[in-house]
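>>> for reference, the sequence and a predicted model appear below.
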Amino acid sequence: MIPIFFFDGYEVAVLGLGKSGIAAAQALMKSGAEVWAWDDNEDARQKARALDIPLVDLHSCNLDDLTTLVLSPGIPHTFPEPHPVVTRFREAGLEVVCDIELLARAMRDSAYIGVTGTNGKSTTTALLGHILQLSGRDCEVGGNLGQPALSLNRLDENGIYLLEMSSYQLELVPSITFDFAVLLNIGEDHLDRHGGMEGYIAAKRRVFHRQTSPRAAIIGVDDPVCRRIYDELKAVGDQVIIPVSVNERVHGGVYVIDGWLYDDMDGKEVQAINLNDLPQLPGKHNWQNAAAAYATARSAGVPAPTIGACMRSFQGLPHRQEIAGLVDGVLYINDSKGTNAEAASKALGCYQTIYWIAGGRAKEGGITSLAPWFPRIRKAFLIGESAEAFAGTLGDLVPFEISGTLETAVAHAREQALADGETGAVVLLSPACASWDQFRSFEHRGDTFCDLVDELPGERETLDGYSGGMQ
């Protein structure tokens, strides 16, 4: 837990008592601060009471003795309209920050790596953390991924805090300057929270706030917004700029061509890693993640051969194209995090012979946008509330059955794949739907899928050298 020494003896308000809020309150209390905590949800307040966290209604309390509000990033502070408590604090001239700002103020001697982007930031953060820790760096991983920032361990001047940063968090960290800042990509997301696309772009761009050389910006350049940011930063020249691409060669950067990762950071275009040999990182979107992690690790001093060795032992993140098993030659993939069509398209684009398990509580737009991937699907097994609607979309384009439940879908997909006997068959759970109609969460759905795969009869095989069915 991080000591917040500068608030010893002072009153500090905490709004939002989820994981990060609870961790912030506990770290502040342990550091001698007088915590005034609040959450508008009674269940959250009850959990705080059970942990002996003092509760004060921040909607009506006297603010005279306060200087700071530690805000859960999920609570709006600008758009679509600020939370009433945030408005009170700002009108009183008090600062509003998130927990990561307190970490940056407390642990000033350590290095910081920030990873952001619309897609891929969790996988990139996890992969980079795996590389840094396995290569012997003293590295703590948290932020938007995994552990809340203030529950991480203390590090000295040789340590590295690797933080996944959401757009919400980036707006609430005025003091932090990342030694290595990664921007993977930018697409339309969370626009209501940022007042539109330009506000969202501005939030993401804050990952490069106040960077000067030798600090480094690692930027994916395959989308037009990030390409523009790259060009603008390159023109100013304040920091080291390392471009990353999976579509083209990029001078001075890291790029992927036909699955091979090339390192041109020293201008030598070295063929470094064959990503086709890493089934846990399939598809161009994961190649971008791998290239960004490689560029950052190299910048942080990890030798290229070591990075490649570490990547080979990376197991991936749960529920994000997680390999659940290889049974009788059929590969089972848990992509339960694929809760909308865009996310599911990333998985469908990775495999050639797919037995697709889809459905749940549908998102707006359904699966019509996935039509380009339909030729890869040998048969769809539809579950949950959206089964009938998805069946209507698939129509005569893709063979399907309405399986109803995940248990039935797994069993029938296995039977069909074995009966067809095609090399490289993949049973893919990528539902393109929320999970709440049949499960507590996408994690629960993914765990259930993995349990069902574990119970399947047949010969289990290792993945050594396996690349069947992958794009």
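Yep, that arrived.

>>> contacts and neighbour counts: CA atoms only from here.
Will do.

>>> ranges for the helices of the stretch 151-300 of the chain?
167-170, 191-194, 197-205, 224-236, 283-299 (DSSP state H, counting those that start in this stretch).

>>> could I get these as JSON lines with mean neighbour count and distance to residue 345?
Putting the helices of the stretch 151-300 of the chain into JSON lines (neighbours: other Cα atoms under 10 Å; distance: least, Cα to Cα, whole Å) gives the following:
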{"stretch": "helix 167-170", "mean neighbour count": "24", "distance to residue 345": "23"}
{"stretch": "helix 191-194", "mean neighbour count": "19", "distance to residue 345": "21"}
{"stretch": "helix 197-205", "mean neighbour count": "19", "distance to residue 345": "23"}
{"stretch": "helix 224-236", "mean neighbour count": "15", "distance to residue 345": "20"}
{"stretch": "helix 283-299", "mean neighbour count": "24", "distance to residue 345": "11"}
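
>>> okay, pairing it with this:
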Amino acid sequence: MITSPAFAGKRYAVLGLARSGMATVESLLASGAHVTAWDSREEPRRGLEQRGVELADPLGIDLAGFDGVVVSPGVPLNKHPIAAHAASAGVPVIGDIELFALARPNLPAHRVVGITGTNGKSTTTALVHHILQSAAVPTRMGGNIGLPILSQKPLDAGGVYVLELSSYQLDLTFSLESDVAALLNVTPDHLDRYDGFMAYVASKARLFAMQRADQIAVFGTGDAETRAIAAREMVRREQWRVRSVDGKDLLQSQADWPSLQGPHNLQNAAVAVAIAEGLGLTPMQWRPALATFRGLPHRMERVAEADGVLYINDSKATNPASTAPALAAFPPTDHRRIHWIVGGLPKGDDLDECAPYFGNVAAAYTIGDAGPLFAELLQPHVPVTRSEMMCDAIQQAKAAARPGDIVLLSPACASFDQFRDFEARGDSFRQIVQALLSPDQDMATGRPC
């Protein structure tokens, strides 16, 4: 794990003991800090007192003399009283990314890549990490992608830490100077945590405000807010240190990158390439890596191909805005159309953002709570089967698909009507597809679920 003598003898309170919170406690203890920790659940608290951790809710104690309150990114600072309580004691509220930033001076010489955006940041983070690995550059990946950075083994000199950073994490970070920082896009999201859309935009912009003027910034070009942040950064840096990319120069090669199909992934690839070049890599290093990138689970994940039909798990698409690029990724040809499995717990009452790509769809199979509504919305445009259950939808799509077609799970909905989370939904899709394609399937019933 990452530790630092900068924390020795200091006092920290940790609120929230999920993955990043537990990694924070471990790092601070190993660094010689005095730790007070709390979680509303009993299980993660179990055994911490025996290791020297004081168990107490930071809201119920005097925080005077503490060096920081480290909160989970899931704690809503605009509503939770911890922010005001810490402020009254003059104690900063920070996150684990800020602790990493404070630990950096004691780590072997390294560089940091920080990647944010409303959509695409996990794929881009994983792609940059893959490019670096392929080029034999020592690297670690962490942050919002689900890998707490403090739990990672420190890199030897010359390594690169690649961090996916959500707006929640950026709100808790104050001194992270990214050698290369990137913003993919900004669209309305998480507005329950912010005083309007522009406050959310300002949160994303903080990644660049923390940089020095001699560091590199990379931007997508798909929305006005991202372009405006890029223009502001251009004012305080040399022009060559700010790159805005749209991927058009990569378009001809995209067909050779099976896990990076669609306009959204072209943008992700363009940002990843600009980051790699900002770190000094050449096309001879990054180009082969794009072809071998396998993508992330549940994000346009190619789970199987059989009889000329490709099965794709895009369960992470939990709203129409994130499903639209998946539909756009496969424009129709004489030999290719999409069999679209859609539905779940809806976040709205329309599919307007997907509508421009209905022509790419051979048939739709509606599931979950949104099934009846989506069936009515789609019937004027595409053939619809009211499947209700995932298993039935996959079987029906498989029966209808012909060579060259795609069976695509891209629900445009949350998962909580039928599944624990989007991962469980995507895992179910993968397992059913594999069972259907297995020669060992029980042919007496014909049903894998």
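Ah, there it is. On a predicted model such as this, the values are computed, not experimentally measured, just so you know.

>>> out of the helices of the stretch 151-300 of the first structure, flag the one nearest residue 113 of the first structure.
Residue 113 of the first structure lies closest, by Cα to Cα, to one member of these: helix 283-299, at 8.6 Å.

>>> make CSV out of the helices of the stretch 151-300 of the first structure and add distance to residue 323 of the first structure.
CSV is the format used below for the helices of the stretch 151-300 of the first structure (distance: least, Cα to Cα, whole Å):
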stretch, distance to residue 323 of the first structure
helix 167-170, 29
helix 191-194, 33
helix 197-205, 31
helix 224-236, 31
helix 283-299, 14
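
>>> between those helices, which one is nearest to residue 62 of the first structure?
Nearest to residue 62 of the first structure among these is helix 167-170 (26.8 Å), distances taken as Cα to Cα.

>>> now the helices for the stretch 351-471 of the first structure?
387-394, 406-420, 442-454.

>>> any chance of a markdown table for these, columns mean neighbour count and distance to residue 156 of the first structure?
A markdown table is the format used below for the helices of the stretch 351-471 of the first structure (neighbours: other Cα under 10 Å; distance: least, Cα to Cα, whole Å):
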| stretch | mean neighbour count | distance to residue 156 of the first structure |
| --- | --- | --- |
| helix 387-394 | 17 | 53 |
| helix 406-420 | 18 | 48 |
| helix 442-454 | 19 | 35 |
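
>>> just send these back as CSV, with distance to residue 432 of the first structure too.
Output for the helices of the stretch 351-471 of the first structure, formatted as CSV (distance: least, Cα to Cα, whole Å):
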stretch, distance to residue 432 of the first structure
helix 387-394, 10
helix 406-420, 14
helix 442-454, 11
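
>>> mind checking which of those helices is nearest residue 114 of the first structure?
helix 442-454 (25.2 Å).

>>> what range does that closest one cover in the second structure?
Aligned using TM-score structural alignment, helix 442-454 of the first structure spans residues 422-434 in the second structure.

>>> again with stretch 301-315 of the first structure
Residue span in the second structure matched to stretch 301-315 of the first structure, by TM-score structural alignment: 280-294.

>>> now do the buried residues in the matching stretch.
281, 285-286, 289-294 (16 or more other Cα atoms under 10 Å).

>>> same deal with stretch 70-85 of the second structure?
70-73, 76-77, 82-85.

>>> next, give me the two most distant ones among those.
Maximum distance among the buried residues of stretch 70-85 of the second structure (Cα to Cα): 17.3 Å, for 73 and 85.

>>> on that earlier part again, mind listing which of the buried residues of stretch 70-85 of the second structure are in helices?
Among the buried residues of stretch 70-85 of the second structure, the residues falling in helices (DSSP state H) are 82-85.

>>> CSV for those, including distance to residue 217 of the second structure?
CSV is the format used below for these (distance: Cα to Cα, whole Å):
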residue, distance to residue 217 of the second structure
82, 33
83, 30
84, 33
85, 35
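
>>> what do we get in the first structure for residue 366 of the second structure?
Per TM-score structural alignment, residue 366 of the second structure is aligned with residue 382.

>>> surely its match touches residue 389?
No - using Cα atoms under 8 Å, residue 382 of the first structure is not in contact with residue 389; the gap is 9.8 Å.

>>> pull out the buried residues from stretch 343-354 of the second structure.
Across stretch 343-354 of the second structure, burial judged by 16+ other Cα under 10 Å covers 343-346, 351, 354.
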